[in-house]
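> Coordinates only, no sequence provided:
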């Protein structure tokens, strides 16, 4: 992995001033995709992917930068987005939350500033957190308590923050120790100066990089309306910032876990809503089974009838293990395709080393997961057998590499 840093000087050279659209010759995937290929057992897939070693790469809409490139860069920062674009991600994601003065900013959760930024290192901002820091004690089994939200601070205050790698030392006694929690399979090598961004700034950056955009309207963690700011006004403001920036609807894929948001866009912003993505978290419903339609909140036919065109479940909901012990399509995937829904899925390269089964994102096929090579086996199955149109990845080089190799 250390050899991969060779692209960094190229990536950031001259980027402190005007950016230019990345050309195909600028795309670099580094060494990780080749490492994953080497982990594959001998197979037709390994043979075909191995032939790409001298290939020139192009950006691909199949490759979606999930929060940028947070496997190694602080999520939702300028640096993370630029790295993802350099790796050929054709679409980049800004998760959209709002500040105390109702400005839209890029953050995965409204209340994650304590794990994704340095807010605890800035006393005047740390004291504004919804739950001020209270130290923990590992010997007593007591976890630290803290919660810092974008809605706790103004836009000007938000822009004072620096992004860091998502993580926390949950039993820390001090704020400084709490912030030292990066998983050991990620890195702090590029986390010294993460530039946080407003939604508008992300739009301008993405325009300059020549990529499409997929903003997610984050579910509020405060009671709505918030100081008069309704959910509908929030949903409209997200779309209006693309309209104001002159971004055509064909280049925007607005997302939400709330079906009501998607339906609101369909009724009030129909042009941008044609590519709206319904993020499906049905797995949180008691009794949900991705292979049993009777446990689903809505059938795929019902979703299509509501106007939904693109559905986005996590990786595991699309696959299952066959009686022969092989990858197979889940009933969820089969029914979605039958109803005419397009499918995007999330999130590749987010689970760390796969030798332990892959955790949440691989739970339906954990018995098949032996090593990191399974990343490419699953990606190939999703693309070739299920026909997904895009995959969110924490390291877009992998999805860019695959998309280019398999045309």
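Arrived safely. Just so it is clear, the model here is predicted, and its values are computed rather than measured. Residues are numbered from 1 along each chain as shown.
> From now on I want contacts and neighbour counts done on CA atoms only, so please keep to that.
OK.
> which residues sit against the helix or strand hosting residue 115?
Taking DSSP states H and E as the criterion, residue 115 maps to helix 113-116. Helix 113-116 has contacts (Cα atoms under 8 Å, 6 or more residues apart in numbering) with 74-75, 119-120, 146-150, 163-168, 179.
> State the next helix or strand along the chain beyond that helix.
Helix 113-116 is succeeded, C-terminally, by helix 123-126 (DSSP H and E).
> next structured bit after that following helix?
Criterion used, DSSP H and E; the element after helix 123-126 is strand 131-134.
> on contacts alone, who are the packing partners of that next one?
strand 145-147 (3 or more Cα pairs under 8 Å, 6 or more residues apart in numbering; DSSP states H and E).
> Name the residues of the strand it packs on that are buried.
146, 147 (16 or more other Cα atoms under 10 Å).
> so who does the closest residue to residue 333 other than its chain neighbours touch?
Of all residues not flanking residue 333 in the chain, residue 318 sits nearest, at 5.0 Å (Cα to Cα, 6 or more residues apart in numbering). Residues near residue 318 by Cα under 8 Å, 6+ apart: 290, 329, 330, 331, 332, 333, 382, 386.
> how about these in a markdown table, adding secondary structure and distance to residue 403?
Supplementary listing: the contacts of residue 318 in a markdown table, determined by DSSP: H, G, I helix; E, B strand; the rest coil; distance: Cα to Cα, whole Å:
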| residue | secondary structure | distance to residue 403 |
| --- | --- | --- |
| 290 | coil | 27 |
| 329 | strand | 20 |
| 330 | coil | 23 |
| 331 | helix | 25 |
| 332 | helix | 24 |
| 333 | helix | 20 |
| 382 | helix | 12 |
| 386 | helix | 15 |
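> Drop anything exposed from these.
290, 329, 330, 331, 332, 333, 382, 386.
> which among the contacts of residue 318 gets closest to residue 360?
residue 290 (14.0 Å; Cα to Cα).
> Number of residues surrounding residue 180?
18 (other Cα atoms under 10 Å).
> ok so, going back, turn the buried ones among the contacts of residue 318 into a markdown table, columns for distance to residue 39.
As requested, those are exported to a markdown table (distance: Cα to Cα, whole Å):
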| residue | distance to residue 39 |
| --- | --- |
| 290 | 29 |
| 329 | 24 |
| 330 | 26 |
| 331 | 29 |
| 332 | 29 |
| 333 | 27 |
| 382 | 19 |
| 386 | 23 |
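> putting a second one here so we can go through both:
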């Protein structure tokens, strides 16, 4: 390892002044995110794992650069590689790493208030609910593992009122399938993540996320989560749900140009296009790999890109595995699926980098289209370069936004 590389790593650990915003962004905690952006050591670790070549050389030469906020870097649930997702602390970390866009996945409570959760039914893995007095309210209360069957539970935001939801303590998303007690069920965190920052983490409503992200100078990409309850729910229709999410940005005085609302349901996207056209212009249709999908075979594609454009859809967000394939020289390459979507005039957003854990141990679900050639953590930057330069994505979600911020700053994105 070179002396220059070690120096770059050391410098990365210092709070570096950033010129990402002309104004100073400070939230109620007093943390100033325009003047204290930092990459931390992870980008340099990943670069050190890359194979020698022009990309590694270019990224290495950027080690002395000053971090700047960029909308190319999107905080996926904040920075959940190390922080409990959708918490104030997770988003503090993401903003401090230069993420220019932050995400609140939007679910609703029993009293139809909007909160930040990745799914309506994930409270049993993302909070301590199974060891609280609210456990009995879960749709499926905790059942211990026995006779070869895994432990089970299902706790929904719609099982609780907002006041009840706010009493829960968030944790890293995990559960222990072998648990025989509720306390044991709270475990199961992957060994490449950490529980170091679970302590006193803070849950957020959607409205609170808007205020926080705005104070930190970041833009917004809320995702309307597909309900697991039948809709309408207690008179609350899917259209009411989609409208309420947008109304909370309007109530906060947020310019629609700063908001990229997302949904896996095309009807939600079309609702925004028709009823809230300023917000609908940047509405994002999310799609993901399904069984039988082949990123190189158009017969397996379920999306008609031209039809989406005709309906007013401008943004498509496929999972990473849909946009990558194995190239002629056994390198990561852009898929035919991604290029066809781009050729149709759709803006593409990629999700989610650094969700698969160490690539040295295999790429996992997010890299399944290139698993045969992924064997190093340095491949995160190889994949990112293909997405940015060959596919031409507008932004990349990551569980640790500093990785994408570093690349975007180095490339001038």
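Perfect, I can see it now. Bear in mind the structure is a predicted one, so any value in this text is a computation, not a measurement.
> between the contacts of helix 113-116 of the first structure, which is closest to residue 214 of the first structure?
residue 75 (14.8 Å).
> What residue, apart from its backbone neighbours, is nearest that closest one spatially?
residue 67 (5.3 Å).
> do residue 168 of the first structure as well
Closest to residue 168 of the first structure by Cα to Cα, 6+ apart is residue 181, at 3.8 Å.
> Where does the alignment partner in the second structure of that neighbour sit, in terms of helix or strand?
Superposed on the second structure with TM-score structural alignment, residue 181 of the first structure falls opposite residue 188. Element membership for residue 188 of the second structure, per DSSP H and E: none, as it lies in no helix or strand.
> Residue 275 of the first structure now?
Per DSSP H and E, there is no helix or strand for residue 275 of the first structure.
> quick one on the thing from earlier: between which two of the buried ones among the contacts of residue 318 of the first structure is the distance greatest?
Farthest pair in those, by Cα to Cα: 290 and 382, 15.6 Å.
> gap between the most centrally placed residue in the second structure and residue 297 of the second structure?
Among the residues of the second structure, the one closest to the centroid is residue 76, at 1.8 Å (Cα atoms, centre = their mean). Computed as Cα to Cα, to the nearest Å, the residue 76 of the second structure to residue 297 of the second structure distance reads 29 Å.
> hang on, residue 375 of the first structure packs against residue 348?
Yes. Using Cα atoms under 8 Å, residue 375 of the first structure is in contact with residue 348, at 7.4 Å.
> For residue 380 of the first structure, give its distance to residue 37 of the first structure.
Taking Cα to Cα, one finds residue 380 of the first structure at 12 Å from residue 37 of the first structure.
> Tell me the residues of the first structure aligned with stretch 392-402 of the second structure.
So stretch 392-402 of the second structure sits over residues 387-397 in the first structure, by TM-score structural alignment.
> List the residues that contact the counterpart of residue 306 of the second structure in the first structure.
Aligned counterpart of residue 306 of the second structure in the first structure: residue 301 (TM-score structural alignment). Shown in contact with residue 301 of the first structure (Cα under 8 Å, 6+ apart): residue 339.
> just checking, residue 301 of the first structure is part of a helix?
Yes. With DSSP: H, G, I helix; E, B strand; the rest coil as the criterion, residue 301 of the first structure is part of a helix.
> Distance of it relative to residue 338 of the first structure?
Applying Cα to Cα to residue 301 of the first structure and residue 338 of the first structure gives a distance of 9 Å.
> Repeat that for residue 26 of the first structure.
Residue 26 of the first structure is 39 Å from residue 338 of the first structure, by Cα to Cα.
> ok, back up a step: list just the nearest of the contacts of helix 113-116 of the first structure to residue 108 of the first structure.
Nearest to residue 108 of the first structure, judged by Cα to Cα, of the contacts of helix 113-116 of the first structure is residue 75 at 8.1 Å.
> Translate the closest one into the numbering of the second structure.
Looks like residue 75 of the first structure aligns to residue 85 there (TM-score structural alignment).
> Report how many residues lie close to residue 186 of the first structure.
15.
> Residue 346 of the first structure now?
Residue 346 of the first structure - counted by other Cα under 10 Å - has 20 other residues nearby.
> Residue 252 of the second structure now?
Residue 252 of the second structure, neighbours per other Cα under 10 Å, totals 12.
> residue contacts, the aligned partner of it in the first structure?
Using TM-score structural alignment, the equivalent of residue 252 of the second structure in the first structure is residue 245. Neighbour list for residue 245 of the first structure: 203, 204 [criterion: Cα under 8 Å, 6+ apart].
> ok, residue 245 of the first structure to residue 88 of the first structure distance?
Counting by Cα to Cα, the gap from residue 245 of the first structure to residue 88 of the first structure is 23 Å.
> Please name the nearest non-neighbouring residue to the counterpart of residue 330 of the second structure in the first structure.
In the first structure, the residue paired with residue 330 of the second structure is residue 325, using TM-score structural alignment. Spatial nearest neighbour of residue 325 of the first structure, excluding adjacent residues (Cα to Cα, 6+ apart): residue 368 at 7.6 Å.
> which residue lines up with that neighbour in the second structure?
Residue 368 of the first structure maps onto residue 373 in the second structure, by TM-score structural alignment.
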